[in-house]
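J.: Compute the structure for the input listed below.
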Amino acid sequence: MSTSLLLLVVIALLYTAGIYLVLDRSLTRVLLGVLVLGNATNLLVISAGGPFGAAALVGRAPEPAMSDALVQALVLTAIVITLGVAAFLLSIIHRTWTLDREDDLTEDTEDRSVRRRLASGEQVDEDELDTTGCEATSDTDDERARSAAAGGGS
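T.: Sure thing, here's the model as predicted:
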């Protein structure tokens, strides 16, 4: 089977454009990137599925002349998955727009401070961070010492 060189170039361009859009901070562009990646994947599966043939109905054509029905099932499944991911991203975009009136993801201030501390060579201990990744502000050194003395701390 020989796949058209033009089709391979189109698939490569779609993957390139999709990855470029997914790496942007705008959630709308991320959604468009996911949709483009889904279409590129569908084209790749179809082109890798073999030559086109007759419908996969027994008795209509000889078996070697039939096209593979698995390719069609995989593409249909990929379309449904892409639709589900798009719906999820649309709900995230709607929630972000409702709360912030913008769809750009901004950098978290805590991420910036941790990155600055790591760049300066300062050690960032895991016990300084709570489960959400933010610095713990409720425990003071005295409270930690009391809980350690009571046998409840590290």
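J.: alpha carbons only for contacts and neighbour counts from here, please
T.: Noted.
J.: Can you list the buried residues in the longest helix seen in the chain?
T.: In terms of residue count, the longest helix belonging to the chain (DSSP state H) is helix 69-100. For helix 69-100, a neighbour-count test (16 or more other Cα atoms under 10 Å) marks 71, 75, 78-79, 82, 85-86, 89, 93, 96 as buried.
J.: compare with the first, here's sequence two:
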Amino acid sequence: MTPTLILAVAGGALTAAGVYLLLERSLMRILAGLMLASNGVNLLFLVAAGPAGLAPIVGQDPEQIADPLPQAMVLTAIVITLAASALLLAMSYRSFQLEGHDEVADDVEDAIVRRRAEADLSSEAYVELTPEAQPDTESGGRAGDAR
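T.: Prediction:
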């Protein structure tokens, strides 16, 4: 077993644990899931970039230097994850101040959509027209007009 395989398995495990935590209702668990998933994806990205090499300095053998692009992209992803984590932490703190917990509440509209889907009902705004009542598009919308 090579170190690359171990790193790939570790990255997969981090990503899987992060996705599991992202599906929870507590904002702190969502934050932990975001951190785990992002670190797992960053690790997988660096593993997929290839073996480690020399520093990318001009004048060295191009076959032995490391590709700097994946490293730069992972650094950018780290900064973005830091900003998203700060936002989620602020949201969790504010939710705890207002409600005493950081649980995400059910959305009223989502509950209505879920009940309609379970009952297999269509939306009230959607009315299916009968073939006789559908607009006539060939004559410019004048279905009753007999020229």
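J.: TM-score of the superposition?
T.: Once superposed, chain against chain, the TM-score is 0.75 (TM-score structural alignment, normalised by the length of the second structure); 125 aligned residues with a Cα RMSD of 2.1 Å.
J.: picking up where we left off before, so which elements touch the longest helix of the first structure?
T.: helix 27-48 (3 or more Cα pairs under 8 Å, 6 or more residues apart in numbering; DSSP states H and E).
J.: mean deviation of the helix it packs on from the second structure?
T.: Once fitted to the second structure, helix 27-48 of the first structure is off its aligned match by 0.7 Å on average (mean Cα distance after the TM-score superposition for the first structure).
J.: Average separation of stretch 70-78 of the first structure from the aligned part of the second structure, please.
T.: Stretch 70-78 of the first structure sits 0.9 Å off on average (mean Cα distance after the TM-score superposition for the first structure).
J.: Switch the buried residues of helix 69-100 of the first structure over to TSV; also include distance to residue 113 of the first structure.
T.: As requested, these are exported to TSV (distance: Cα to Cα, whole Å):
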residue	distance to residue 113 of the first structure
71	49
75	45
78	40
79	41
82	36
85	32
86	33
89	28
93	27
96	24
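J.: Contacts only, for the aligned residue in the second structure for residue 30 of the first structure.
T.: Under the alignment (TM-score structural alignment), residue 30 of the first structure pairs with residue 30 of the second structure. Residues in contact with residue 30 of the second structure (Cα atoms under 8 Å, 6 or more residues apart in numbering) are 21-24.
J.: now swap in residue 7 of the second structure and tell me
T.: 43-44, 47.
J.: ok, and it, which helix or strand is that part of?
T.: Secondary structure assigned from DSSP states H and E places residue 7 of the second structure in helix 3-22.
J.: and that helix, how far from the first structure on average?
T.: Mean for helix 3-22 of the second structure is 1.3 Å (mean Cα distance after the TM-score superposition for the first structure).
J.: Give the buried residues for that helix.
T.: In helix 3-22 of the second structure, counting by 16+ other Cα under 10 Å, buried: 7-8, 11-12, 14-22.
J.: out of the buried residues of helix 69-100 of the first structure, who's nearest residue 64 of the first structure?
T.: residue 71 (15.5 Å; Cα to Cα).
J.: That closest one touches residue 47, doesn't it?
T.: No. Using Cα atoms under 8 Å, residue 71 of the first structure is not in contact with residue 47, being 9.4 Å away.
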